[in-house]
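> Based on what follows, work out the 3D shape:
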Amino acid sequence: MTWLLVLAGGMLGAPLRYLTDRAVQARHATGFPWGTFTANMAGSVLLGFLTGAALSSHALLFLGTGLCGALTTYSTFSYETLALARGGAGLQAAANALGSVLAGLGAAYVGLTLAQAF
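Purely as a prediction, here's the structure:
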């Protein structure tokens, strides 16, 4: 049962990540990976909110592990950061790495704070 909840959430999160990435990236002419950054921040704030909300373990598996796990992407973030560095955009690579970690933690905190406020 557990893996079915994670699978179902992932089936929603993965296309949502892809569509978010494409929609955001289409609006930016730079080589910076704004689409992945946006998807990761959205997933971080949502996971923070879900963590602070009084949800059942089944809901957390579906929404937290499945949906947010597929919405966010460490592998694409890593790949795009390395691609920036290898392409001579070391400052953008460093900004992506540091910015993603700091903004992701901040987004999770904001989500957690919002959940506790409700």
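
> only C-alpha atoms for contact and neighbour calcs from this point on.
Noted.

> tell me what the helix of greatest length in the chain is packed against?
In the chain, assigned by DSSP state H, the helix with the most residues is helix 90-117. For helix 90-117, the packing partners by 3 or more Cα pairs under 8 Å, 6 or more residues apart in numbering; DSSP states H and E come out as helix 34-52, helix 74-86.

> can you list contacts of the last one?
Residues from elsewhere that reach helix 74-86, judged by Cα atoms under 8 Å, 6 or more residues apart in numbering: Gly31, Phe32, Pro33, Thr36, Phe37, Gly90, Leu91, Gln92, Ala93, Ala94, Asn96, Ala97.

> next one: stretch 43-54
60, 63-64, 68-69, 71-72, 104-105, 107-116.

> How about Gly10: what's its closest non-neighbour residue?
Leaving aside its sequence neighbours, Gly10 sits nearest to Gly66 (Cα to Cα, 6 or more residues apart in numbering; 4.3 Å).

> here's the other one to compare against:
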Amino acid sequence: MTWVGLIGLSLFGGLGASARFVQDTFVKARVTSGLPWGTLSINVVGSFLLGLITGLAMFAGDASQWSVVLASGFCAGYTTFSTAMFDAATLARAGRWRAAAVDVIGTLVLSVGAAALGIWVAAL
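Here you go, the predicted model:
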């Protein structure tokens, strides 16, 4: 990777983290359910984007440094599986085991499905 790519990686990582903050704040202000919908929506959307970027690189036969920058920079800065697991642990610690299980299983199933959908869309 070139220096320009490394700078792009850093900038896109920051943009991804900023987008995550904005989306999480937006969702939390509008949804008062006991589940962490902001984090869940971030991970599902980010997984779709990663699948789409990866699929486009795969089917174009060109995994350029910019697809790596977008995937490893923006998507990695945007998604937050560590926060998702922390949210689930917080729910479990509060005795909300069912909500914790729904959060973990829902995040996994929906995120994998979104990534697969992104790859499928890229193949069209």
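
> TM-score for the pair, please.
TM-score of the superposed chains, computed with TM-score structural alignment, normalised by the length of structure 1, equals 0.93; 117 aligned residues with a Cα RMSD of 1.2 Å.

> I'd like to check the angle between the longest helix of structure 1 and helix 74-86, please.
In terms of direction (axes from the mean of the first three to the mean of the last three Cα atoms, to 10 degrees), helix 90-117 of structure 1 departs from helix 74-86 by 150 degrees.

> hmm, back to that, just name the most buried of the helices and strands packed on helix 90-117 of structure 1.
helix 34-52 (a mean of 23; mean count of other Cα atoms under 10 Å).

> That one corresponds to what range in structure 2?
With TM-score structural alignment applied, helix 34-52 of structure 1 matches the range 37-55 in structure 2.

> with structure 1 superposed, average distance for the matching stretch?
Here stretch 37-55 of structure 2, set against structure 1 after superposition, deviates by a mean of 0.4 Å using mean Cα distance after the TM-score superposition for structure 1.

> Farthest from the middle of structure 2: give me that residue.
Most distant residue from the mean C-alpha position of structure 2: Gly95, 26.8 Å away (Cα atoms, centre = their mean).

> Which residue in structure 1 aligns with that one?
By TM-score structural alignment, Gly95 of structure 2 lines up with Gly88.

> measure its match to Ala94 of structure 1 for me?
11 Å (Cα to Cα, to the nearest Å).

> Assign Met11 of structure 1 to helix, strand or coil.
helix (DSSP: H, G, I helix; E, B strand; the rest coil).

> who touches it in this structure?
Gly66, Leu67, Ala70.

> Generate JSON lines for those residues, with neighbour count, secondary structure and distance to Thr81 of structure 1 as supplementary columns.
Formatted as JSON lines, the contacts of Met11 of structure 1 follow (neighbours: other Cα atoms under 10 Å; DSSP: H, G, I helix; E, B strand; the rest coil; distance: Cα to Cα, whole Å):
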{"residue": "Gly66", "neighbour count": "24", "secondary structure": "helix", "distance to Thr81 of structure 1": "24"}
{"residue": "Leu67", "neighbour count": "28", "secondary structure": "helix", "distance to Thr81 of structure 1": "23"}
{"residue": "Ala70", "neighbour count": "26", "secondary structure": "helix", "distance to Thr81 of structure 1": "19"}
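
> thinking again about what came up before, verify the contact between the residue nearest to Gly10 of structure 1 and Ala8 for me.
Yes: with contact defined as Cα atoms under 8 Å, Gly66 of structure 1 counts as touching Ala8 (6.8 Å).

> Many thanks, have a good one.
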